[in-house]
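below is the sequence, then the predicted model.
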Amino acid sequence: MRDLSDSSDKTDFPELLRQDAHAWLVLLTSGKATQEDAQAFQRWRALGPRHQKAFEEARDQWRLLKPAFGKLLGTRAELARHHQRLLQRSSLGRRVFLGAAVSAAAVAGVAVVHPPLGLWTPLDEWNADYRTAAGEQRSVALTSQVDVTMNTRTSVRQVAAEGRTVGLILLAGEAAVDVRAAERAFGVVAGKGRSLCGGGKFEVRFLDGKACVTCIEGAVRVEHPAGSLSLRVGQQASYDDASIGAPVAVDPADAAAWRRGELVFKRSPLSAVIDEINRYRPGRVVLMAPSLRHKTLSARLQFKALDAALLQIQRSFDLSARSLPGGVLILS
């Protein structure tokens, strides 16, 4: 990253100043900032009132990004563990500095329960029995009749009864469940709903409070406070806390493409494509081009070639790219 303390000699000063402000915000909340970074930020902010105003604008835009802000960092005893593959807790000194730097930068609204840009694990996922990092997939034999494959950035917790595993709670992410003729139905809880299967294959996705259940083989029953329904092969149902939708037809092969290392998009908004890529890629891609968010894209991408895919997206939509610390990529 170039020296952010000096942007006054550039011809396109306002835009570069805006980008520098975003760069500082990302760095200060990434968990990788140092004391030297904090001092450099103070020098940059002291260059003039426009720098402070640009930072305030970046902060306000940040607050519009998902996941949404929750409780203030200052009101939490726990601070964030940085998302680093298996997610290790940062040192006390780093956490103290991060809290101080964020406070000084006037972004104390960033919460440990809703981390900015998804750069670390939310508080409610810390007690997972199994977790995968960005780009990681993992298969677990929960019982002699049930196998679970976890997709990227997924956290699950087992549910036991009478000394044996009878289900799991999908805290976040996506899981494929294969059930071989079990004596009792295996259940997956995601949000307000529960999916039950006595024999077959199904997938559950739970992100940002919204769940999606797909039947790949056999049959699945989905129970929700707003109603219950049954899914057959090639059917999918979605729900949130308040309601559950009617089953819709889907291609099971496309729905399960992630198990083959693929992402399939069919006339998907560019913003949705970027959001999905973010689940598989360490760091974060931020689309700062509002006019392009709803442009559609159809593609079949390989997990192992996401950087190449991002380069193609950059060229196709005439975007400029800027890399920042922590694997953050700004597209504008």
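Done, it's in. Numbers count the residues shown, from 1 in each chain.

going forward, measure contacts between C-alpha atoms and count neighbours the same way
Fine.

sort out which residues of the longest strand along the chain are buried, please.
Ranked by residue count and defined by DSSP state E, the top strand of the chain is strand 164-179. By neighbour count with 16 or more other CA atoms under 10 Å, strand 164-179 contains the buried residues 166-179.

just stretch 226-241 next, same as before
Applying 16+ other CA under 10 Å to stretch 226-241 flags 230-240 as buried.

same question, stretch 35-44
So, applying 16+ other CA under 10 Å, buried residues of stretch 35-44: 38, 40-41, 44.

ok, now which ones touch A160?
Contact partners of A160, counting by CA atoms under 8 Å, 6 or more residues apart in numbering, are 166-167.

what about it, which SS state?
Under the three-state scheme (DSSP: H, G, I helix; E, B strand; the rest coil), A160 adopts strand.

point out the other helices and strands that the longest helix seen in the chain packs with.
As assigned by DSSP state H, the longest helix anywhere in the chain is helix 13-28. Counting contacts by 3 or more CA pairs under 8 Å, 6 or more residues apart in numbering; DSSP states H and E, helix 13-28 is packed against helix 35-45, helix 49-62, helix 92-104, strand 321-324.

if we use 10 Å, what do you get?
Contact here means 3 or more CA pairs under 10 Å, 6 or more residues apart in numbering; DSSP states H and E; on that basis helix 13-28 packs against helix 35-45, helix 49-62, helix 92-104, strand 321-324, strand 328-331.

give me the contact list for the helix or strand following the third one.
In this case it means helix 92-104. Once helix 92-104 ends, the next helix or strand along the chain (criterion: DSSP states H and E) is strand 130-131. Strand 130-131 is contacted from outside by 85-87, 125, 137-138, 140, 150-158, 171-173, using CA atoms under 10 Å, 6 or more residues apart in numbering.

inside strands: which ones of these?
Counting by DSSP E, the part of the contacts of strand 130-131 found in strands is 138, 140, 150, 155-158, 171-173.

with distance to Y280 added, can I get those residues in TSV?
Formatted as TSV, those follow (distance: CA to CA, whole Å):
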residue	distance to Y280
R138	13
V140	20
M150	12
S155	14
V156	17
R157	21
Q158	24
L171	17
A172	14
G173	11
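
one more structure, for comparison:
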Amino acid sequence: MSAYTDDAARRLAREAALWLALQDAGGLSAEQRDDLSRWRERSAAHEALWQKAEALRRRFNEVPAPLAAACLDRPDPQRRRLLGHALALCTLAPLGWMGYRQLPVDSWRADLRTATGERRGLTLPDGSRLQLNTASAVNLDFSSDRQQVQLVAGEIAVDSVGALLVQTPHGLLRAKGASFCVRLGERGCAVSVSRGQVDLQPVSGSGARLAAGQRALLGATGIGAAQAFDAQLPGWQQGLLLADSQPLGELLRELRRYRPGLLRWDPALERLAVTGTFQLDDTDRILALLAASLPLAVHYRTRYWVSLTPRENTA
């Protein structure tokens, strides 16, 4: 099985688990039931996985709770396999929910979205390249007279071919043959341009143009001062997190965007300096590397509940 097939299968399983979690959390609204129906109709694989998931859930629910664990210890391989899969499915549903928990409600209706820790790239109808960072969502509007991406949540990177609009809650971006990133925040959109030029127009107020190597904050009522940055440095598009004498607190707040669950740390660790290049695909390894190079300890209450504390001096 190819890596692409593995990734597609995992993504499909996460989506099915999420629908199960929503269904078990108290039922689906009429609109959500319609969305689920459309999800099941996307392909035979979608429907087959949903049928299997529901069948496993029904079989597991038929087993009395006191007997479920005992059944796993019986020598019947078929029953053990069935209950093992059912238990895995029951575990998968809440984990799928945790992966998506940071997305706003509007993201559920978005054309494209990513879970916490997931990144996704695709080619748009006009040939432009779009990448979604962790916990992000967009709507697409590509018609004969409009090529527009609406940023609903999170962060995107765009490598535009022709004229392209990016709509955000704080204003509009216009680009043609440009590469740029847009990150949605509470105070505005952080826009950075690595190639070409991008025109920024806030909801109200005067617009401005950013050139390659510049970044600025697009607010609803204005645009912050343009600042220079090194456009050649790799970043999340390459799956990397870079730090150059960065305060540990800042690094951990960025890392928390890519990690489902709770990540907490003692305030005494905030100002420790960190330098390094870290792979975003393995956040556990990042925590291990930090513990190996800094005076801190990593405590796992569960895989999704992690705390960092100053390391005790045992010398």
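In hand now; what should we look at? Small disclaimer: the values here were computed from a predicted structure and weren't measured.

just to revisit the earlier point, for I274 of the first structure, which of the helices and strands packed on helix 13-28 of the first structure is the nearest?
When these are compared by CA to CA, strand 328-331 sits nearest I274 of the first structure, at 10.1 Å.

so the closest one corresponds to what in the second structure?
Residues 305-308 of the second structure are matched to strand 328-331 of the first structure when aligned by TM-score structural alignment.

swap in stretch 101-109 of the first structure?
Going by TM-score structural alignment: stretch 101-109 of the first structure matches no residues.

and stretch 36-54 of the first structure, which stretch of the second structure?
Going by TM-score structural alignment: stretch 36-54 of the first structure matches no residues.

start and end of that stretch, how far apart?
The first residue of stretch 36-54 of the first structure is 21 Å away from its last residue (CA to CA, to the nearest Å).

same question, stretch 205-220 of the first structure
14 Å.

try stretch 293-305 of the second structure
22 Å.

repeat that for stretch 97-106 of the second structure.
One end of stretch 97-106 of the second structure sits 16 Å from the other (CA to CA).

buried residues in that stretch, which are they?
By neighbour count with 16+ other CA under 10 Å, stretch 97-106 of the second structure contains the buried residues 97-100, 102-103.

and if you look at stretch 221-240 of the second structure?
222-223, 226, 231, 236-237.

equivalent analysis for stretch 275-292 of the first structure, please.
275, 277-288.

inside helices: which ones of those residues?
Residues of those located in helices (DSSP H): 275, 277-280.

dump the residues you listed to CSV, plus distance to L310 of the first structure.
As requested, those are exported to CSV (distance: CA to CA, whole Å):
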residue, distance to L310 of the first structure
D275, 12
I277, 9
N278, 11
R279, 14
Y280, 12
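
and the buried residues of stretch 226-241 of the first structure, which two are furthest apart?
V233 and D240 (22.0 Å).

so G213 of the second structure touches F229, yeah?
Yes - the pair G213 of the second structure / F229 is scored as a contact, 5.5 Å apart, by CA atoms under 10 Å.

so what sits against both of these two?
Common neighbours of G213 of the second structure and F229 (CA under 10 Å, 6+ apart) are 192-194.

ok, and the most crowded of the residues you listed?
Counting neighbours by other CA atoms under 10 Å, S192 leads the shared contacts of G213 and F229 of the second structure with 26 neighbours.

A strand includes that one, no?
Yes - secondary structure assignment places S192 of the second structure in a strand (three-state DSSP).

wait, isn't it in contact with V198?
Yes - here S192 of the second structure reaches V198: they are 9.1 Å apart, a contact under CA under 10 Å.

looking at the second structure, name the residue matched to R157 of the first structure.
Aligned partner of R157 of the first structure by TM-score structural alignment: N139.

also I274 of the first structure?
Under TM-score structural alignment, I274 of the first structure pairs with L252 in the second structure.

its match against L263, yeah?
Yes - taking contacts as CA under 10 Å, L252 of the second structure lies within contact range of L263: 8.2 Å.

for the residue most central in space within the second structure, give me its contacts.
The second structure has T134 as the residue nearest its centroid, 2.4 Å off, counting by CA atoms, centre = their mean. Taking CA under 10 Å, 6+ apart, we find T134 of the second structure in contact with 99-100, 102-103, 113-120, 153-156, 236, 257-259.

what about 7 Å?
T134 of the second structure sits next to 114-119, 154, 257-258 when contact means CA atoms under 7 Å, 6 or more residues apart in numbering.

other residues contacting stretch 204-213 of the second structure?
By CA under 7 Å, 6+ apart, stretch 204-213 of the second structure touches 193-201, 220-222, 228-231.
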